[in-house]
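Colleague: Turn this into a structure:
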Amino acid sequence: MGARNEDGPLAYAMRLIGDWWTLELLHDALDGNTHFEEFRDNLKIAPNVLANRLSTLVRTGLMDHLPSESGPRHDAYVLTDLGRALRPVLLALTAWVNDRLPPERRSVVLVDAATGREVEPVLVDRVTGRRVDTGAHVLTAGPAAGPEVRARYTARHSG
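Modeller: This is a model prediction of the structure:
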């Protein structure tokens, strides 16, 4: 039986992201929306549900709530560094879905802002510039790995 890594990076990501609506709100925030009404109108969501979801994003550290002196209607919800760091993940998910759809079914595409040409994102190693989505790169146990995770990855990489 494989080792379940509840403290691993994917488990951590899912604790932060949780549900699909988190991605929708993050997408809206990355598009520049900051106010409750903008999120509500774009996502067609009930105000009480939206308030709970924004509260969750603030609590998990993905967004900051910036109260306005003009009153709650002008409060802003802005991405934190942690929230902005999810941009490449959202772009990669968008590209992954679009790659499986015929072009006429793609509702949103990633383009070069200067040329308007559609682009295809890839994940590369910052140091070497090499793509990491090939068999030349593998996951292995990290410094915080417990015995079961170490055994799992040792077995995979030993022959």
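Colleague: For the rest of this, base every contact and every neighbour count on C-alpha atoms.
Modeller: OK.
Colleague: Work out for me the element residue 11 sits within.
Modeller: helix 9-17 (DSSP states H and E).
Colleague: one more, for comparison:
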Amino acid sequence: MQRKTLLNAECPVALSLEHVGEWWSLLIMRDALQGLRRFDEFSKSLAIAPNMLTRRLNALVDAGLLERRAYSTKPLRHEYVPTERGRDLIGVIFALIAWGNKHFAGSEDSVRVVEKTSGRTVQPMMVDIETGTVVPWEDCEVAAGPGASDDMRERIAGIKTRLQ
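Modeller: Below you'll find the model as predicted:
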């Protein structure tokens, strides 16, 4: 059975999941953002079947998250380098690390996100883009953007009405 596509969705969460919603995709991007580049490096890190790795790498290249670059011509071999779009996924990966540590890691974190120079643990947060002020999660909500369709505006308004 063919799964439903989210390519025509208006919601940015749905659109994002169309490209990285399968767990292997996020794990490959996690590894690529930490510096892995070659097929054998991903294969060893993830213990993923070669055919699945090939499909996921191709999908990530097609989605513009990775760029395929030849590093050997005989035999032809490629490396996979995060594009700007792919590098922007780092915030999502960092947020998943923090969320996973808080809710699933047990008593000791196995991985933390730290500030490079100090080594101090950092947490994802929302920041007012005009003032740089940190805004607590509980003070944030979803709002219709300037490109929202009437249906999206109704959907968001309906959710807010139901929650009041």
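Colleague: Structure 2: matching residues for the helix holding residue 11 of structure 1?
Modeller: When structure 2 is aligned by TM-score structural alignment, the counterpart of helix 9-17 of structure 1 is residues 12-20.
Colleague: residue in structure 1 matching residue 64 of structure 2?
Modeller: Using TM-score structural alignment, the equivalent of residue 64 of structure 2 in structure 1 is residue 61.
Colleague: What segments of structure 1 are helices?
Modeller: Using DSSP state H, the helices of structure 1 run over 9-17, 20-30, 36-43, 47-59, 81-84, 87-98, 147-157.
Colleague: Mind putting these into TSV with distance to residue 136 of structure 1 and mean neighbour count?
Modeller: Listed next are the helices of structure 1 as TSV, based on distance: least, Cα to Cα, whole Å; neighbours: other Cα atoms under 10 Å:
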stretch	distance to residue 136 of structure 1	mean neighbour count
helix 9-17	20	13
helix 20-30	30	17
helix 36-43	40	15
helix 47-59	36	15
helix 81-84	29	16
helix 87-98	20	15
helix 147-157	12	14
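Colleague: quick revisit: distance from the helix holding residue 11 of structure 1 to the middle of the chain?
Modeller: The chain centre lies 10 Å from the centre of helix 9-17 of structure 1; the measure is Cα atoms, centre = their mean, to the nearest Å.
Colleague: do stretch 101-117 of structure 1 as well
Modeller: Counting by Cα atoms, centre = their mean, stretch 101-117 of structure 1 comes out at 19 Å from the chain centroid.
Colleague: do stretch 71-80 of structure 1 as well
Modeller: 21 Å.
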